[in-house]
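Student: next comes the sequence, and after it the predicted model I'd like to discuss.
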Amino acid sequence: MGIQDIIEGKKQWRAHLARIKALPPDYQIVYKEIQKYLIKVGPTDLTEGNLLSGIVDFFEEGVAAGKGVLELIGPDVAAFCDDLIKDSRTYAEIYQESITKKTEK
């Protein structure tokens, strides 16, 4: 990874953050909770994929349709996140496997 890649990555991240700041406050709060959840438990390919930007796209469409954020995702943020990453390998699974291996030895 070269300097140009790092610079481009920062530009993309700043543009992503600007899109989040343009959302209504309730959407911003839920987005931050989703982000925290996914970073803590989420898929190992979170940084490689477009999951977070896809969520912002989804939220922007909800705002344009005049819907509240909980109308889009439901009352349980964790359940929404789990559904998003159900087919992905997660850090939580990797951690659980390492614990299981240690206890078996």
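Tutor: Okay, I see it. Residues are numbered from 1 along each chain as shown.

Student: okay, CA-based contacts and neighbour counts for the rest of this
Tutor: OK.

Student: next SSE after the top helix by length along the chain?
Tutor: Ranked by residue count, the top helix of the chain under DSSP state H comes out as helix 3-21. Using DSSP states H and E, the helix or strand that directly follows helix 3-21 along the chain is helix 25-41.

Student: what's that following helix packed up against?
Tutor: Secondary-structure packing of helix 25-41 (3 or more C-alpha pairs under 8 Å, 6 or more residues apart in numbering; DSSP states H and E): helix 3-21, helix 51-64, helix 69-73, helix 77-84, helix 91-104.

Student: and the comparison structure, right after this:
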Amino acid sequence: MGIHDIIEGKKQWRAHGARVKALPPDYQIVYKEMQKYLFKVGPINLPDGPLLPGIVGFFEEGVATGKGVVELIGTDIAAFCDDLVKDSPTYADVYQESISAEPGADEK
């Protein structure tokens, strides 16, 4: 990863943050809680992947149609997030595999 990639990544992250800040306050609160949850238990490719921008797009569509955030995702943020990442490998999966592997298996 070169310096150009790092700069481009920062630009994209700032643009993403601007999209989040353009959402209504209730959507922003829910998004930040989802982001916090996903960074703890989410998929390995979360920072680079399409999940977070996809959530913002989904929220933008909800705002455009006049729906409240609870109408879109329900009242259980964790369950909604878990459903989004159910088929993606998570850090918890990697950890579980590492502790259940045979001792010395990494040395081969």
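Tutor: Ah, there it is. What you are looking at is a predicted structure, and each value in this text was computed from that prediction instead of being measured.

Student: circling back to that earlier point, Val41 of the first structure is nearest to which of the helices and strands packed on helix 25-41 of the first structure?
Tutor: Nearest to Val41 of the first structure among those is helix 91-104; the distance by C-alpha to C-alpha comes to 5.3 Å.

Student: which helices and strands sit right next to the closest one?
Tutor: helix 25-41.

Student: and of the helices and strands packed on helix 25-41 of the first structure, who's closest to Pro43 of the first structure?
Tutor: helix 91-104 (6.3 Å).

Student: and the angle from that closest one to helix 25-41?
Tutor: Taking axes from the mean of the first three to the mean of the last three C-alpha atoms, to 10 degrees, one finds helix 91-104 of the first structure and helix 25-41 inclined to each other by 30 degrees.

Student: who's in contact with helix 91-104 of the first structure?
Tutor: Identification of contacts with helix 91-104 of the first structure by C-alpha atoms under 8 Å, 6 or more residues apart in numbering yields 40-44.

Student: which of those residues are buried? Put it as a ChimeraX command.
Tutor: The buried residues among those can be selected in ChimeraX (16 or more other C-alpha atoms under 10 Å) with this line:
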select :41,42,43,44
